[in-house]
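# Would you be able to build a 3D model of this:
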Amino acid sequence: MNSPAILIGAAVLGLLSGWLDIAMVNQICEVVADIFIRLLKLVSLPIIFFSLVATLSGMSDMADVRSLGGRVVKYTLLTTLLSASLALGLYLLLNPSQNASGLLDSSTPAVTTVSYWNHLLNIIPSNLIEPFLNNNVMGVLFLAFVLSGSILSLGKEHKQTLHQLFESLFAAVMKMTGFFLKLMPLAVWAFVTLFVKDVQNHEVLQGLALYLLCVLLANLIQAGVVLPTLLKIRGIPPVNALKAMWPALTIAFFAKSSSAALPSAVDCAERRLGLQRKVARFSMPLCITVNMNACAAYILITVLFVSQSNGVQFTSLEMFSWIIVATIAAIGNAGVPMGCYMLSSAFLAAMGVEMQLMVLILPFYAFIDMLESAINVWSDSCVTAMVNQELVAEGEQSLEEV
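Next comes the predicted model:
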């Protein structure tokens, strides 16, 4: 792992080079950032697949899988619902749509939206390699669960052989990932340089100030208050957990991708946080796909903000119903770039709302996406730690009863 001092130094250099805005340096940063993200994407899907299959095939039976999976789903729903509820409370308190009407301009082009029905249908692939070729995370999860269930139903000899095979493949991919992560300081410099260059429109920033404040507060309170409180309730020191997961959070922040941080997140959960291997390798890949606290907050605030700024009125019941809608949408969010942004656009298009404001939000989404990615990985880590603690507590209770 790269030391925090080296990463901070790279970020400072990025701030300087971004402020200087030199064309050649910007081009170099774009190439470096693209190469690094490509390398992380290269290993992210294999890690999800091999991690889940290696972990699940090593369990005793399907009852063990259902027990562990049920705990992950329970904490995922809890944290995501809390995030969406917090977002609605802050939105009602700050009311960011009251100052947004001046930003609307009929000449602003519409935002292109995507169909999420096709994404849902593509969860079941037509062949074994299709999900990997199309970067279909949910399809990879489906394959991993089906294959793992099949392995668990085999005889002991075949089951053990396949378990060892996938365990070795997972170890090889993790080793390859370690080589890629040595480039992290260079990547941080490139990411920070490009970010500083992009965020320059101060006039639009003032018009969107309350909206951006609302999104930032919802994310920061969820990460800094709600999740640590849940950890404390389970008897887990939040500061220790944060320190242990910091390398993975750093990667998620600068790469703007929770999936890209998965290799580091699994490693940190096992070695630095000291979680059980079967829990870390099962929960982290699953959470990174379905547990998106920050995405739920962003969808709720953005849809309400853009809708009300365009004159759409909501009843109190409709307002609160968006907690459920945002939670479900975040859990089923497609594994595509800028997924939360595009999903919010899809909701607005379905409602027939003009999306001029989405174009103005787009330049600032770069930073929001960075923050969301880091907070999603932090939430994944908290869920995994709480599942691990629950299993440990149950094990100790069983020993006491004996």
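# Every contact and neighbour count from this point should use C-alpha atoms.
Noted.
# Now name the helix or strand holding Tyr178.
Actually, residue 178 is Gly rather than Tyr. Element membership of Gly178 [criterion: DSSP states H and E] is helix 156-181.
# next SSE after that helix?
Taking DSSP H and E, what comes next after helix 156-181 is helix 184-198.
# Report all helices and strands that the helix holding Gly178 contacts.
helix 23-57, helix 137-152 (3 or more CA pairs under 8 Å, 6 or more residues apart in numbering; DSSP states H and E).
# can you list the ones you listed in JSON lines and add distance to Ala171 and mean neighbour count?
As requested, the helices and strands packed on helix 156-181 are exported to JSON lines (distance: least, CA to CA, whole Å; neighbours: other CA atoms under 10 Å):
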{"stretch": "helix 23-57", "distance to Ala171": "9", "mean neighbour count": "19"}
{"stretch": "helix 137-152", "distance to Ala171": "17", "mean neighbour count": "20"}
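# want to throw these into TSV with distance to Leu121?
Converted to TSV, the helices and strands packed on helix 156-181 look like this (distance: least, CA to CA, whole Å):
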stretch	distance to Leu121
helix 23-57	19
helix 137-152	10
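# Of all the ones you listed, which one is nearest Ile361?
Closest to Ile361 of those, according to CA to CA: helix 23-57, at 21.8 Å.
# Mind listing what's buried along the helix or strand immediately after the closest one in the chain?
Using DSSP H and E, the helix or strand that follows helix 23-57 towards the C-terminus is helix 62-94. Burial within helix 62-94, assessed by neighbour count using 16 or more other CA atoms under 10 Å, is assigned to 65, 68-69, 71-73, 75-77, 79-88, 90-91.
# next one: helix 62-94 to chain centre, how far?
Relative to its parent chain, helix 62-94 has a centroid offset of 14 Å by CA atoms, centre = their mean, to the nearest Å.
# Would you do the same for the sequence below? I want to compare the two.
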Amino acid sequence: MEGFSMADQHKQNPHDEVEQQAQAALSAAKLSGQKRQLALWIAALIVGGILGWANVPALNDLFSFIATVFTRLFQFVAVPTIALAVITTLAALGTKRDTGRIFAHAVTYTLLTTICAAAVGLALFLWLAPANLPADVIGAGASDVPGKLEGLSYYDHFLSIVPNNVLAPFVSGNVLSVMLVAAAVGLGLAFAPKTENREMLLKGIHGLQELLFTLIRALIAVLPVGILAFAAQLAAQIEAGVIIGSLGVYTAVVIGGNLIQFFVVI
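Coordinates of the predicted model:
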């Protein structure tokens, strides 16, 4: 029996080696693809900056159009992706015994990281003071703020999160309302009776999620075009004499806050 088992083990070894080699080849190919993608993004950033700095009106109009298209495409996939991710996650957690504990930990973690992010942003803002913009720039931005916001209370802000119909959050792009609706649907599916209709609904939701992931992969594949357009827009604005000092400090605050949040807080 021992000799037979040893023979079986020797027969399985070549198959295991082939699987290991295949996995190693896939990992190497994935890493190589990521490097090529990063190089392509950097090249698009550089070329876009050069073309934008040339300040050719026809190219500026084209890049503005492309940047607007990419912005709208990202907005198109962002909201439903968030909603479906919340729904599928909560629906899956509902089938486990420790759902309440996991949900409480997730909410606590989210609140703590949000508070830390706000504190980091406030500290960087007070330290670097990026608010010293010219009066004309501040006036241009203030004109876009609705005057009715001054009279809103905290209750009004919270009330704006609660939708009066299912489609309103998705049409208006209110992410907090979308999260609220998605959480309600996810928890409803989690604790709903385990019927065939529920399983069919979950399969449909997972199918929509896979479709969105496919669209996102396609969008990432053509992202170098968008990077080129955004870089060209920024370079054209800089070359045209847009205020650099205060906006540069403001950009440093935003990027620095994100880096601290990603590498330190989270």
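# Could I get the TM-score for this pair?
After superposition, the two chains reach a TM-score (TM-score structural alignment, normalised by the length of the second structure) of 0.69; 223 aligned residues with a CA RMSD of 3.3 Å.
# returning to that earlier point: can you say which of the helices and strands packed on helix 156-181 of the first structure is nearest to Asp198 of the first structure?
With CA to CA, the closest approach to Asp198 of the first structure among these belongs to helix 23-57: 10.6 Å.
# Next, the mean deviation of the closest one compared to the second structure.
Following superposition, helix 23-57 of the first structure is found to deviate from the second structure by 1.4 Å on average (mean CA distance after the TM-score superposition for the first structure).
# Just tell me the aligned range of that helix in the second structure.
Using TM-score structural alignment, the residues of the second structure aligned to helix 23-57 of the first structure are 57-91.
# can you check stretch 306-324 of the first structure too?
Against the second structure, stretch 306-324 of the first structure falls on no residues (TM-score structural alignment).
# how long is that stretch end to end?
End-to-end span of stretch 306-324 of the first structure (CA to CA, to the nearest Å): 19 Å.
# And for stretch 236-252 of the second structure?
20 Å.
# for the helices and strands packed on helix 156-181 of the first structure, which one sits closest to Pro185 of the first structure?
Closest among those, using CA to CA: helix 23-57, at 10.7 Å.
# Check which helices and strands the closest one sits against.
Where contact means 3+ CA pairs under 8 Å, 6+ apart, helix 23-57 of the first structure is packed against helix 137-152, helix 156-181, helix 184-198, helix 262-267, helix 277-290.
# Which one, of those helices, ends up nearest to Leu45 of the first structure?
Nearest to Leu45 of the first structure, of these and by CA to CA, is helix 137-152 at 6.9 Å.
# Can you state the residues of the second structure onto which that closest one aligns?
Against the second structure, helix 137-152 of the first structure falls on residues 175-190 (TM-score structural alignment).
# got the contact list for that stretch?
Residues from elsewhere that reach stretch 175-190 of the second structure (CA atoms under 8 Å, 6 or more residues apart in numbering): 79, 82-84, 86-95, 160-163, 166, 169-170, 198.
# could you redo the last one with a cut-off of 7 Å?
Residues outside stretch 175-190 of the second structure that contact it (CA atoms under 7 Å, 6 or more residues apart in numbering): 79, 83, 86-88, 90-92, 94-95, 161-163, 169-170.
# And for stretch 254-266 of the second structure?
Thr113, Cys116, Ala117, Val120, Gly121.
# Now render the residues you listed as TSV, adding distance to His10 of the second structure.
Putting these into TSV (distance: CA to CA, whole Å) gives the following:
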residue	distance to His10 of the second structure
Thr113	52
Cys116	56
Ala117	56
Val120	58
Gly121	60
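# Out of the residues you listed, which comes closest to Gly48 of the second structure?
Gly121 (29.9 Å).
# Can you tell me the closest non-neighbouring residue to the closest one?
On the basis of CA to CA, 6 or more residues apart in numbering, the spatially nearest residue to Gly121 of the second structure that is not a chain neighbour turns out to be Gly257, at 5.7 Å.
# Based on its surroundings, how many neighbours for the one you found?
20 (other CA atoms under 10 Å).
# same thing with Leu104 of the first structure?
When neighbours are counted by other CA under 10 Å, Leu104 of the first structure registers 15.
# That one against Gln356, yeah?
Yes: the pair Leu104 of the first structure / Gln356 is scored as a contact, 6.4 Å apart, by CA atoms under 7 Å.
# picking that back up, please tell me how far the residue nearest to Gly121 of the second structure sits from Leu124 of the second structure.
7 Å.
# what kind of secondary structure is the alignment partner in the second structure of Pro4 of the first structure in?
Using TM-score structural alignment, the equivalent of Pro4 of the first structure in the second structure is Leu38. What DSSP: H, G, I helix; E, B strand; the rest coil gives for Leu38 of the second structure is helix.
# Leu38 of the second structure: neighbour count?
13.
# Repeat that for the one 3 residues further on.
Close neighbours of Trp41 of the second structure, defined as other CA under 10 Å, add up to 18.
# which non-adjacent residue is nearest it?
Pro224 (5.4 Å).
# Over to Ala329 of the first structure?
Ala296 (7.2 Å).
# What lines up with that neighbour in the second structure?
For Ala296 of the first structure, no residue is aligned by TM-score structural alignment.
# tell me the secondary structure for whatever residue of the first structure lines up with Asn164 of the second structure?
Taking TM-score structural alignment, the alignment pairs Asn164 of the second structure with Ser126 from the first structure. Put simply, Ser126 of the first structure is coil when judged by three-state DSSP.
# how far away is Met24 of the first structure from Leu360 of the first structure?
27 Å.
# make that Leu93 of the first structure, sorry
On the measure of CA to CA, Leu93 of the first structure and Leu360 of the first structure end up 23 Å apart.
# How about the aligned residue in the first structure for Ile220 of the second structure, nearest residue that isn't a chain neighbour?
Aligned by TM-score structural alignment, Ile220 of the second structure pairs with Leu181 of the first structure. Nearest residue to Leu181 of the first structure in three dimensions, chain neighbours excluded: Met1, at 7.4 Å (CA to CA, 6+ apart).
# burial measure for the one you found, as a count.
Neighbours of Met1 of the first structure under the rule other CA under 10 Å: 12.
# Over to Leu360 of the first structure?
Leu360 of the first structure, neighbours per other CA under 10 Å, totals 18.
# What is the aligned counterpart of it in the second structure?
With TM-score structural alignment as the criterion, Leu360 of the first structure has no equivalent in the second structure.
# Asp64 of the first structure versus Leu360 of the first structure, what's the distance?
Counting by CA to CA - Leu360 of the first structure and Asp64 of the first structure are separated by 48 Å.
# Please apply the same query to Leu208 of the first structure.
49 Å.
# try Leu399 of the first structure
For Leu399 of the first structure, the distance to Asp64 of the first structure equals 18 Å [CA to CA].
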